[in-house]
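S.K.: Give me coordinates for this.
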Amino acid sequence: MGVEWWKSARELRPLVHLLLPLCVHWIAEEMTVSVLVDVTTGALCDGESTCSEAIYINGLQQTIVGIFKMVVLPVLGQLADEYGRKPLLLLTVSTTIVPFALLAINESKGFVYAYYVLRTISYIISQGSIFCIAVAYTADVLDGSKRVAAFSWITGLFSASHVLGNVLARFLPENYIFEVSSALLIFCSAYMALFLVETVEPTPKQDLHSSCVNKAFNIVRERYKSMRGAVTIVISSQTLRSISLVSFFYELGMSGISNVLLYYLKAAFGFNKNQFSEIQTMVGIGSIVSQMVVLPLANPFVGEKVILCIALLGSIVYALLYGLAWAPWVPYLSASFGVVYVLVKPSTYAIISKASSSSDQGKAQGFIAGVQSIASLLSPLGMSPLTSWFLSSDAPFNCKGFSIICASLCMAISLCFAWMLKPEAKANNNLGDNGEDIEAPLLS
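M.R.: Model (predicted):
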């Protein structure tokens, strides 16, 4: 068992210059999460523990991000296939620098509003797309038999970064958190620019002497053709169609919970930055083990589908315990199920990757990420007002977490689709093998 684990770790050596800056990026983002709740409520709620404005501004942000991500995510996946992974990764990881730098300068109401505007733009470009492009990069470098372990390590390192970010948030003075985060984000972009190796040969430019109008028309036409090709890839594969539904309903429930959870805990139990960090650190440590050790060892025996179903079942229990929490210790018990539900992402990536040809990895991952963005657009439309209503004195009955209980139904639907899933042993579409191929991996 130890030999197999060490072997899967060694297979990640070609990905060092990808994973190191991504870990730094995730640490820098995570260390701000628990502080942002206090900063937002402090600036917008006039001394109250929470208020509708703080909940709604997060819901509005998620809605706007969902609207634009429906288009942006698939397009970024296509551009990564056509023009290379490195420039798209550099674009996505660098967008977070300015929003956090603003809060490092000042945390007043005006700066908080400016942060939300710029962070919304950053989320549109980076949220979800970093994982999609990183997964496509991994598929370029590693063959199919090694990808599942690599995907589990990527998501495991994501959890490890969350732990380190929460530890920093727990012990750093609040006044220095955004300064340190901004510095780490700058380092991440600089390291990637210097050391990351491209894996895709960019599409040659053939219209250097065309007019601006013709160039714009050609860009739109190419994006339309590429989008139509991505839709064809997904529709032609039963596995990709099914995993799209699984991803949609899972994201519909989980993104809704994530959007309101910290505000719910602050209002219901008086949690602050320290409790948030403790919960997230506890979950992160368990998630590292489940993703980096358990998943690579269990996958050869049970397969991605079984792991996906178990993870979705864990997400349902996670949501129900949060929604029905009757004492301050219950959220800690609920959070422990995060150790299980974090396996949804790597198993989903593996199923998508196996059902896609080598030249369509970015398109398939990007399209399904776009489906998830539709869910993240819809979830705050119901979750934000429902949460605000049941946290207020006008609630029809005493159940502050009722909106989270409703979200668990979405995960239950996702589990039903996952149970009926029939993963393909290999890609069954040949779109990547015809004359329309526009790129080929440089590394193998």
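S.K.: Only C-alpha atoms from now on, for both contacts and neighbour counts.
M.R.: Will do.
S.K.: now the strands: where do they sit in the stretch 201-350 of the chain?
M.R.: For the stretch 201-350 of the chain, none of the segments meets the definition of strands by DSSP state E, counting those that start in this stretch.
S.K.: Now find how far off-centre stretch 368-380 is within its chain.
M.R.: Averaging C-alpha positions (CA atoms, centre = their mean, to the nearest Å) puts stretch 368-380 11 Å from its chain's average.
S.K.: residue ranges for the helices of the stretch 1-150 of the chain, please.
M.R.: Secondary structure of the stretch 1-150 of the chain by DSSP state H, counting those that start in this stretch: the helices cover 2-10, 16-30, 33-44, 52-83, 85-94, 97-105, 109-126, 129-141, 144-171.
S.K.: tell me which residues in the fourth one are buried?
M.R.: By 16 or more other CA atoms under 10 Å, the buried positions in helix 52-83 come out as 52, 54-83.
S.K.: for stretch 98-112, same thing?
M.R.: Of the residues in stretch 98-112, those buried (16+ other CA under 10 Å) are V98, P99, F100, A101, L102, L103, A104, E107, K109, F111, V112.
S.K.: got the contact list for V72?
M.R.: I124, I125, G370 (CA atoms under 8 Å, 6 or more residues apart in numbering).
S.K.: what does I279 give?
M.R.: Contact analysis of I279 by CA under 8 Å, 6+ apart lists Y332, A335.
S.K.: what does the one 10 residues further on give?
M.R.: Contact partners of V289, counting by CA under 8 Å, 6+ apart, are G156.
S.K.: now the other sequence, so there's something to compare against:
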Amino acid sequence: MKMDKLSDLKHLFVTVFLANFALNVIPPAITDITVGALCPSQDECSLAIYLSGFQQAILGLGSMMMLPLLGHLSDIYGRKALLTVPIAASIIPSGKNCFPVTKSKNAQIGPQVTKSFAVILAIGRSTNYFYVYYAVKTFTGMVSDSGIECLSIAYAAANISEEKRVSAIGFVAGIGSAASLLGTMAARFLSTAQIFLIAAISSMVATIYMRIFVKETSGSIDSEPLNQPILIDNGEECSQSKSVSQSFKEVLPLKDIFCLLKSSVTLSLATVVAFLNGLGEGGQQTPYLYFLKARLQYNKDNFAVLMLIGYTGAAIGQLFLMPRLAPITGEEAILSLSCIAGFISMLIVSIAWAV
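M.R.: Prediction:
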């Protein structure tokens, strides 16, 4: 049964807020922690930039494979059941950093880094145990970093009436941005050790809250499947029906992903736009933070203030502007406006970077 009011999705909104708060309270501290672990007593660290870039590439490729898989399984087992996976996965890297440590076994690592990485880095050498954290975060990030947003949007789109769909998606994205804003603000005033504790608690509360209050209303085994999916598959090669057991055994192989892309021009173009936009943003963001640390000696607090500016604009646009403009201008106009704004932002950044 479709929901008629955005207020009917209030429990989803709370879940999205808590999950995104947990994810975004950590980034302001990561640059200091990474440099402190890999290049002690230095402001410049080329290895940190290379590893961060490699991690972004792996996360992008992993998400490209994992997100269609999660979406496919959510069509079978329900949005709520699969939304549990990325939210719970985000607890793991944060949860390993919750316990205070008074003394490090490796003299090279500073007290702030020792407290924040806690058990992992306290066991042995800082570099080796940083790589353990790095590997765990890379693995879980393939599911959690984009999975929470995608499945939340899928839940809202599947369970709200068509005329309210764009507004609901805008609210989901806006609440995620608001959570990022408040998470970054919290990081500005919390110590590094407290940041990881708060992130773990927020992720756990989000998981428990979602399991208790968010209702599975469509797309699960125990309920009726989606009667009007967002994307209708018209491709002959992709139209073979499969039972639930067959779908579980043949979980959306790579050829089916490409088949799905070929079956819809709209989906193919949207995928290209998302890829190019992500490539531009990802290639600029990480080196930018390490540049500020090396050149201007930025720390956690400075990064938090800088991120607050961007998150404030995103929250205002997605919470207040998009839900009102979408019914008037349509999705295509909003997407075009967003791409133009992104291009202008990149152009200004490139000029400032050259100077």
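S.K.: Need the TM-score between these chains.
M.R.: Once superposed, the chains reach a TM-score of 0.79 (TM-score structural alignment, normalised by the length of the second structure), with 307 aligned residues with a CA RMSD of 2.4 Å.
S.K.: can the buried residues of stretch 98-112 of the first structure go into CSV with extra columns for distance to R241 of the first structure?
M.R.: Shown next, in CSV, are the buried residues of stretch 98-112 of the first structure (distance: CA to CA, whole Å):
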residue, distance to R241 of the first structure
V98, 38
P99, 36
F100, 38
A101, 41
L102, 41
L103, 42
A104, 44
E107, 45
K109, 44
F111, 43
V112, 40
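S.K.: Determine which two of these are furthest apart.
M.R.: Farthest apart among these by CA to CA are V98 and K109. That separation is 16.9 Å.
S.K.: So what's the residue count around P204 of the first structure?
M.R.: Residue crowding around P204 of the first structure was assessed by other CA atoms under 10 Å; the count is 10.
S.K.: can you check T207 of the second structure too?
M.R.: Using other CA under 10 Å: T207 of the second structure sits among 23 other residues.
S.K.: Please produce CSV containing the helices of the stretch 1-150 of the first structure, extended by distance to A418 of the first structure.
M.R.: Shown next, in CSV, are the helices of the stretch 1-150 of the first structure (distance: least, CA to CA, whole Å):
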stretch, distance to A418 of the first structure
helix 2-10, 26
helix 16-30, 29
helix 33-44, 31
helix 52-83, 23
helix 85-94, 30
helix 97-105, 37
helix 109-126, 27
helix 129-141, 21
helix 144-171, 18
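S.K.: Of those helices, which is nearest Y224 of the first structure?
M.R.: helix 52-83 (9.4 Å).
S.K.: what sits against the residue nearest to the spatial centre of the second structure?
M.R.: Centroid check for the second structure by CA atoms, centre = their mean gives D145 as the closest residue, at 2.9 Å. When contacts are counted by CA under 8 Å, 6+ apart, D145 of the second structure touches L23, P86, S90.
S.K.: Can you show me the helices along the stretch 251-400 of the first structure?
M.R.: 273-289, 295-323, 330-336, 338-341, 344-354, 361-391.
S.K.: any chance of these in a markdown table, plus distance to L18 of the first structure?
M.R.: Listed next are the helices of the stretch 251-400 of the first structure as a markdown table, based on distance: least, CA to CA, whole Å:
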| stretch | distance to L18 of the first structure |
| --- | --- |
| helix 273-289 | 18 |
| helix 295-323 | 20 |
| helix 330-336 | 29 |
| helix 338-341 | 25 |
| helix 344-354 | 17 |
| helix 361-391 | 16 |
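S.K.: Kindly state which of the ones you listed is positioned closest to M192 of the first structure.
M.R.: helix 361-391 (19.3 Å).
S.K.: quick one: the closest one aligns where in the second structure?
M.R.: The counterpart of helix 361-391 of the first structure in the second structure, using TM-score structural alignment, is absent.
S.K.: Check which element follows that helix along the chain.
M.R.: helix 402-419 (DSSP states H and E).
S.K.: Can you list the buried residues in that next one?
M.R.: For helix 402-419 of the first structure, using 16+ other CA under 10 Å, the buried residues are 402-415, 417-418.
S.K.: now stretch 141-161 of the first structure
M.R.: For stretch 141-161 of the first structure, by 16+ other CA under 10 Å, it's 141-142, 146-161.
S.K.: In the second structure, what range does that stretch match?
M.R.: The aligned range for stretch 141-161 of the first structure is 159-179, by TM-score structural alignment.
S.K.: From the chain's centroid, how far away is that stretch?
M.R.: 16 Å.
S.K.: Could you do stretch 132-149 of the second structure as well?
M.R.: 9 Å.
S.K.: Look at the aligned partner of I307 of the first structure in the second structure and say how many residues are nearby.
M.R.: Under the alignment (TM-score structural alignment), I307 of the first structure maps onto I334 of the second structure. Using other CA under 10 Å, I334 of the second structure has 14 neighbouring residues.
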